[in-house]
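> A structural model of the following input is requested.
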Amino acid sequence: MKDDNIRAALFMMLGTGAYTINDVFLKLLGSELPMFQILFLRGLVVTLFFGVLLWQVRDQMTGLARKDMGLVVLRSLAEAAAAYFFLHALFNMPLANLTAILQVIPLTVALAAFVVLKEPLGWRRMSAIMIGFCGVLLIVRPGAEGFTVYSLSALMSVAMITIRDLATRMLGRSMPSVMVAFTASCGVMLFGGLGSLTEIWAIPSALGWIWLLGATGFIIAGYYFVILAMRVGELTFAAPFRYAALLFALVAGWLVFDEWPDALTFIGSGIIVATGIYTLYREGKMRRIARLNAQAG
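I've put the predicted structure just below:
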């Protein structure tokens, strides 16, 4: 199990690193192509990829619950909205700042699960969530000169991803993961296609095509490695390594875009990471206790 957990941690870091490189390519591509065109072109390739995988497991698609189909649609809509707000923020704010804000998602999901699904949430995790939100405030600084509509876009992306992940938690075990990924990519592709009707399409340069292919390849790689991380080892061990994304974003932002966060952003990021890791630890501990109680009963 120890070796499996080490492999899971490695896969999680590879996955988060791949997602960050995808973000770098998208940010570069934003100087050449309109946002909706990017969403459509990347979504088209990703949808084709997951469509092939879905065809291979088509025999598992019988007997899907109507409730699950509704949740999949909700999840896909939230995914499309999250992609829009994320790109709106990505094209206009430092990569590391945006990545740091997104690290609060485990906290928002835990809070949403408590409110909507009535999952238990003790005072320790609730306190960690509130402290984590203070870390977010240090980064976005509402009312300060650096607070812009792009900061709001980042927060809206967090809200949409929270809805997406909450819908994912509510899905039944019979729903194949590849079906969830396929419908989500379809939602983003269709949203991008409709939005692109309002834009003037541009022809990418040779370098632009490389960036587009890079973004597409790395987002698929990110999905693949994160799934491997979840299946190889214990999720409670591997999950904290998702915060490696912040380190990747710091290095990429500095090397590629000559961006470097200020002191308050570093402090806020540290608070978010610390409270996020603690929340994941407490959640894993409570699940183990519940499992042991169920076995004893």
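> going forward, measure contacts between C-alpha atoms and count neighbours the same way
Will do.
> Outside of stretch 211-225 itself, list whatever touches it.
With Cα atoms under 8 Å, 6 or more residues apart in numbering as the contact definition, stretch 211-225 has outside contacts at 11-12, 14-19, 21-26, 28-29, 38, 42, 45-46.
> my bad, should have said stretch 46-60
Contacts to stretch 46-60, defined as Cα under 8 Å, 6+ apart, come from residues 176, 178-179, 181-182, 185-186, 189, 216, 220.
> which residues in this structure form strands?
Counting by DSSP state E, the chain has no strands to list.
> related to what we said a few turns ago, just the contacts of stretch 211-225: which are in helices?
Counting by DSSP state H, these place 11-12, 14-19, 21-26, 28-29, 38, 42, 45-46 in helices.
> which of those residues count as buried?
For those, a burial check counting by 16 or more other Cα atoms under 10 Å picks out 11-12, 14-19, 21-26, 28-29, 38, 42, 45-46.
> contacting residues around Leu111?
Listed by Cα under 8 Å, 6+ apart, the contact set of Leu111 reads 121, 126, 129.
> Would you map the helices across the stretch 151-297 of the chain?
For the stretch 151-297 of the chain, applying DSSP state H, counting those that start in this stretch gives helices covering 177-196, 206-232, 235-238, 244-257, 263-296.
> Deepest in the core, which of these is it.
helix 177-196 (a mean of 21; mean count of other Cα atoms under 10 Å).
> Show me where the stretch 1-150 of the chain has its helices.
Ranges of helices within the stretch 1-150 of the chain are 2-29, 35-56, 66-90, 95-102, 105-116, 123-140, 149-170, based on DSSP H, counting those that start in this stretch.
> helices or strands up against the first one?
In this structure, helix 2-29 packs against helix 66-90, helix 206-232, helix 235-238, helix 244-257, with contacts taken as 3 or more Cα pairs under 8 Å, 6 or more residues apart in numbering; DSSP states H and E.
> before we move on, what about the fourth one?
Counting by 3+ Cα pairs under 8 Å, 6+ apart, the packing neighbours recorded for helix 95-102 are helix 123-140, helix 149-170, helix 244-257, helix 263-296.
> helices or strands next to the shortest one in the packing?
The helices and strands touching helix 244-257, judged by 3+ Cα pairs under 8 Å, 6+ apart, are helix 2-29, helix 95-102.
> And for the first one?
Contact analysis of helix 123-140 by 3+ Cα pairs under 8 Å, 6+ apart lists helix 95-102, helix 105-116, helix 263-296 as its packing neighbours.
> and for comparison, fold this next one:
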Amino acid sequence: MPLSPNLCGSLLMAVAMAGFTMNDSITKLMSSQMNFGEVMLVRGLFAIVLIGALAVHQRAIRPLQTLFVKPVALRIVGEVCGTVSFLAAISHLPLANTSAIMQSLPLAITLGAALTLREPVGWRRWSAIVAGFIGVLIIVRPGVAGFNQFTLLALVSVLFCSLRDLATKRIPSHIPSLFITLLTTITVTTAGAVILIPLGGWTQPSAHAVGLLALAAVLVLIGYQCVIMALRSGDISAIAPFRYTALLWALLLGYLVFGDVPDTMMVTGASIIVASGLYAFYRERIRHREVAASASGLPPDGL
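As a prediction, the model looks like this:
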């Protein structure tokens, strides 16, 4: 029996989140062998080759002046800064904690759309935003024992990813998405090469490490392709909530790969964030305003 469009899209979204989270796991694993600037550089080189080949095949290459289109430039700045802060955070935080904080991204996008794009937001969605960020504070727990300053970098990453997604909504439709992805990947890879030296310089990676980073690049591309297919399969508002399966994957991989066991505060905060996000998606659906649902709402992966 064929799957319904919404069910098919939901499964594709769950597969995409698995790919992204596996990429994050590999990145965190490699941070014990090299600095994250080198991770950005090596993984980015593989991604450039793969995306470049796809862009040429689909005739998506455009003049480099596209880089100076304001929304494109803002998107790239958001992705570069979001990637740097995210990788710095994930190198020092449990995988599930970082993932839980990143789940506040759809709420941050709704907040940003209200403040910068004058998107109407009712009191119910404002309440969801406030509740979601209370959940973030529970995870971050500033000023108490167990506070980790690297959680602030995860929050910085959320802010820059919000900039990325809001800018993406303003990019002219005639610019191919694949070419924007290629420009972003080249810039992120270059940024990795630049920050590599102040972070400690080049460490000769093993063949195993290079292979894992190549796999990470492939997983990210599969993830993005699955997201595109998912959003084209059914209703965005029905499929978007399955982004939160990323947290389940992060909990599973965090335990299996790194031996991380989440504490009560993390589980409580994450539950509040997810519940708030799901309610915001629900309100968008009944109000026919797909803001957070239609934005990527994805963690930064250098693409």
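> Turn the helices and strands packed on helix 123-140 of structure 1 into JSON lines, including distance to Ala78 of structure 1.
Shown next, in JSON lines, are those (distance: least, Cα to Cα, whole Å):
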{"stretch": "helix 95-102", "distance to Ala78 of structure 1": "15"}
{"stretch": "helix 105-116", "distance to Ala78 of structure 1": "14"}
{"stretch": "helix 263-296", "distance to Ala78 of structure 1": "22"}
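> Relative to Val256 of structure 1, which of the ones you listed is closest?
Closest to Val256 of structure 1 of those is helix 95-102 (Cα to Cα; 10.1 Å).
> Phe68 of structure 2: what's it in contact with?
Taking Cα under 8 Å, 6+ apart as the definition, Phe68 of structure 2 has no contacts.
> nope, Pro261 of structure 1 is what I meant
94, 96-97.
> repeat for Leu41 of structure 1
The contact partners of Leu41 of structure 1, taken as Cα under 8 Å, 6+ apart, are Met189.
> if I look at it, how far off is Ser31 of structure 1?
With the distance defined as Cα to Cα, to the nearest Å, Leu41 of structure 1 ends up 15 Å from Ser31 of structure 1.
> which part of structure 1 lines up with stretch 24-38 of structure 2?
Aligned by TM-score structural alignment, stretch 24-38 of structure 2 falls on residues 23-37 of structure 1.
> thought Phe281 of structure 2 was touching Pro241?
Yes: taking Cα atoms under 8 Å as the definition, Phe281 of structure 2 is a contact partner of Pro241 at 7.2 Å.
> quick one: buried residues of stretch 165-180 of structure 2?
Buried, per 16+ other Cα under 10 Å, within stretch 165-180 of structure 2: 165-169, 171, 176, 178-180.
> Run through who's touching it.
51, 54-55, 60-62, 66, 71-72, 74-75, 109, 112-113, 295-297.
> thinking again about what came up before, neighbour-wise, which one of the contacts of Leu111 of structure 1 leads?
Neighbour tally across the contacts of Leu111 of structure 1 (other Cα atoms under 10 Å): the maximum, 23 neighbours, falls on Ile129.
> Tell me who's in contact with that one.
107-108, 111, 275-276, 279.
> if I pick the residue nearest to Asp235 of structure 2 when sequence neighbours are not counted, what's in contact with it?
With Cα to Cα, 6 or more residues apart in numbering as the measure, Asn6 is the residue that lies nearest to Asp235 of structure 2, at 6.4 Å, once sequence neighbours are left out. Counting by Cα under 8 Å, 6+ apart, Asn6 of structure 2 makes contact with 233-235, 238-239.
> Asn6 of structure 2 matches what in structure 1?
In structure 1, Asn6 of structure 2 lands on Asn5 (TM-score structural alignment).
> Which two of the contacts of Ile129 of structure 1 have the greatest separation?
The span of these, defined through Cα to Cα, is set by Leu111 and Thr275 at 13.0 Å.
> quick one on the thing from earlier: tell me which of the contacts of Asn6 of structure 2 is nearest to Gln103 of structure 2?
For the contacts of Asn6 of structure 2, the nearest to Gln103 of structure 2 is Ile239 (15.3 Å; Cα to Cα).
> The closest one and Met229 touch, don't they?
No: at 11.0 Å, Ile239 of structure 2 and Met229 do not qualify as touching, with contact defined as Cα under 8 Å.
> what is in contact with the two at once?
Common neighbours of Ile239 of structure 2 and Met229 (criterion: Cα under 8 Å, 6+ apart): Gly9.
> Indicate which one of the helices and strands packed on helix 2-29 of structure 1 is closest to Leu194 of structure 1.
Evaluated over these, closeness to Leu194 of structure 1 peaks at helix 66-90, with 11.5 Å, by Cα to Cα.
> Quick one: average offset of the closest one versus structure 2, please.
Here the mean offset of helix 66-90 of structure 1 against structure 2 after fitting is 1.8 Å, by mean Cα distance after the TM-score superposition for structure 1.
> Can you give me the buried ones in that helix?
Residues of helix 66-90 of structure 1 classed as buried by neighbour count (16+ other Cα under 10 Å): 68, 71-90.
> And for Ala108 of structure 2, nearest residue in space, chain neighbours not counted?
Ala108 of structure 2's closest residue in space is Ser162 (Cα to Cα, 6+ apart), at 6.3 Å.
> As CSV, the helices and strands packed on helix 244-257 of structure 1 with distance to Ala252 of structure 1 would be great.
Listed next are those as CSV, based on distance: least, Cα to Cα, whole Å:
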stretch, distance to Ala252 of structure 1
helix 2-29, 7
helix 95-102, 8
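> What is the burial count for Leu54 of structure 2?
Using other Cα under 10 Å, the number of residues around Leu54 of structure 2 comes to 16.
> Distance-wise, check it relative to Pro94 of structure 2.
In terms of Cα to Cα, Leu54 of structure 2 sits 34 Å off from Pro94 of structure 2.
> Repeat that for Ile222 of structure 2.
Taking Cα to Cα, one finds Ile222 of structure 2 at 24 Å from Pro94 of structure 2.
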